[in-house]
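Visitor: fold the following for me, if possible:
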Amino acid sequence: MSAPTLLVADDHPLFRAAVMHVLRERLPQYAIVEAASAATLGAALQAHPEVELVLLDLAMPGARGFSVLLHVRGEYPEIPVVIISSNDHPRVIRRAQQFGAAGFIPKSTPADTMGAALDAVLAGDNWFPPMVAERSEADAALAARLAQLTPQQFRVLLCLADGLLNKQIAHELGLAENTVKVHVTAILKKLECYSRTQAAVLVKSLENDQDM
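Guide: A predicted model of the protein is given here:
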């Protein structure tokens, strides 16, 4: 039986190594898997069903703001996700919380505090630094609408946001073109969007004005 595993997803090798050092010191009973992009994160989650927690940088290649967080939460709702980011603006932290993260650890956090935060999340609690940003009803409504999408529909939505046509999406995701059409219709209905462009703008709203 595979050992319980933690997945560290960050595109900076030195920071990834530093986080893994903290994990090995604090949580030696866990195996560790790495990912350096949104694509390798998805592949790692498929290859390692024993993953019990994901530590996620929001600014990896292939990520679009909070899209990776939403995608992981939609496809693997049983796995808690802790955001690790250099952008600890209160609104970023609040959005991470509203979009389903179980925790948020600024990259400037001392190792002991990081370890305590991960202990809390693995015990079933949440861990966030103090915030002053107010809850956003718009973000709450957006999260609720996106939560209606199936994992496949979310993948199609991200392709829509990249401006791909149905035929291109079908090739990208290995689907029949008619299946893509059905997904697009369902996506627009669930998101209350009147056009593909409007859906793309909605995905754009998942990004932050500041680097994450």
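Visitor: switch to C-alpha atoms for all contacts and neighbour counts from now on
Guide: Noted.
Visitor: can you list contacts of stretch 5-20?
Guide: For stretch 5-20, contacts defined as C-alpha atoms under 8 Å, 6 or more residues apart in numbering pick out 30-37, 41, 48, 50-57, 59-61.
Visitor: which of those fall in helices?
Guide: residue 41 (DSSP state H).
Visitor: any of the contacts of stretch 5-20 buried? List them.
Guide: 30-37, 41, 50-57, 59-60 (16 or more other C-alpha atoms under 10 Å).
Visitor: from residue 110, how far off is the residue nearest the centre of the chain?
Guide: In the chain, the centroid-proximal residue (C-alpha atoms, centre = their mean) is residue 69; its distance is 1.4 Å. Here residue 69 is placed at a distance of 24 Å from residue 110 (C-alpha to C-alpha, to the nearest Å).
Visitor: give me every residue that touches residue 83.
Guide: Counting by C-alpha under 8 Å, 6+ apart, residue 83 has contacts 55, 56, 57, 58, 96, 101, 103, 104, 105.
Visitor: what is the neighbour count of residue 112?
Guide: Other residues lying near residue 112 total 10 when counted by other C-alpha atoms under 10 Å.
Visitor: here's the other one to compare against:
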Amino acid sequence: MIRVLIADDHHMVRRGLAFFLGTQPDITIVGEAADGKQAVQLAGELVPDMILMDLVMPGMDGIQATKLIKQQHPGIKIMMLTSFSDQEHVIPALEAGASGYQLKDIEPDELARCIRNVCAGTNEMHPKATTHLLQQFSGSRLLNELTKRELEVLREIANGKSNKEIADALVITERTVKTHVSHILAKLDLADRTQAALFAVRHHLV
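Guide: Predicted coordinates:
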């Protein structure tokens, strides 16, 4: 029997999930949490096999809760069940330790299948989440193409500095900075400094 804790700040969502999953012969709902703080508390008290975790909740959000739960109870599987599929939510959730990422428009039978698979050790990702994960991996691989000096220049670009300010900070000529910027844009396949700055932020360089 798979013991599931549901964490979502919307009562109707919790009730709907509990009602459907309760009809599954191998799944039982052991508790419901209305926010991240309560999810952390109940995770310690109930030690479920799996937590269905919403992302955006009052007080402590799903990402913070996931991070704490995985630190305290690494054996508990956590699957994000959310309405958000953008990179700014997907990547932090996976970095926090989530083993799955699904959207709330998932078909009920598919959700049950994902719960079983995650508990069996498989990562279950919505296609949009997988795309962001691949983009992150691809971006990390591209970063390895940059030299140490180019990475320094990229960080300065992300901090909003002009070529002259970068030259002063790194004690190099402005012409050298321009050369580094050109190399960075070419290697990362970016169009301009704004895209470079966003790339640096997304990959936690600043």
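Visitor: turn the contacts of residue 83 of the first structure into a markdown table, including distance to residue 116 of the first structure.
Guide: Listed next are those as a markdown table, based on distance: C-alpha to C-alpha, whole Å:
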| residue | distance to residue 116 of the first structure |
| --- | --- |
| 55 | 14 |
| 56 | 17 |
| 57 | 19 |
| 58 | 21 |
| 96 | 19 |
| 101 | 17 |
| 103 | 11 |
| 104 | 12 |
| 105 | 11 |
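Visitor: show me where the first structure has helices.
Guide: Remark: helices assigned in the first structure by DSSP H are 13-26, 38-47, 67-75, 90-98, 111-122, 137-146, 151-161, 166-173, 177-190, 196-204.
Visitor: possible to save those helices as JSON lines with distance to residue 3 of the first structure?
Guide: Output for those, formatted as JSON lines (distance: least, C-alpha to C-alpha, whole Å):
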{"stretch": "helix 13-26", "distance to residue 3 of the first structure": "14"}
{"stretch": "helix 38-47", "distance to residue 3 of the first structure": "13"}
{"stretch": "helix 67-75", "distance to residue 3 of the first structure": "21"}
{"stretch": "helix 90-98", "distance to residue 3 of the first structure": "28"}
{"stretch": "helix 111-122", "distance to residue 3 of the first structure": "15"}
{"stretch": "helix 137-146", "distance to residue 3 of the first structure": "33"}
{"stretch": "helix 151-161", "distance to residue 3 of the first structure": "27"}
{"stretch": "helix 166-173", "distance to residue 3 of the first structure": "31"}
{"stretch": "helix 177-190", "distance to residue 3 of the first structure": "37"}
{"stretch": "helix 196-204", "distance to residue 3 of the first structure": "36"}
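Visitor: of those, which is nearest residue 130 of the first structure?
Guide: Proximity to residue 130 of the first structure, assessed across those by C-alpha to C-alpha, is greatest for helix 90-98 (8.3 Å).
Visitor: mind reading off the mean deviation between the closest one and the second structure?
Guide: In the superposition with the second structure, the average deviation recorded for helix 90-98 of the first structure is 3.2 Å (mean C-alpha distance after the TM-score superposition for the first structure).
Visitor: other SSEs contacting that helix?
Guide: Helices and strands touching helix 90-98 of the first structure, by 3 or more C-alpha pairs under 8 Å, 6 or more residues apart in numbering; DSSP states H and E, are strand 103-106, helix 137-146.
Visitor: return the most buried member of these.
Guide: Scoring those by mean neighbour count under mean count of other C-alpha atoms under 10 Å gives strand 103-106 as the most buried, with a mean of 23.
Visitor: matching residues in the second structure for that strand?
Guide: Under TM-score structural alignment, strand 103-106 of the first structure corresponds to residues 100-103 of the second structure.
Visitor: all set, thanks.
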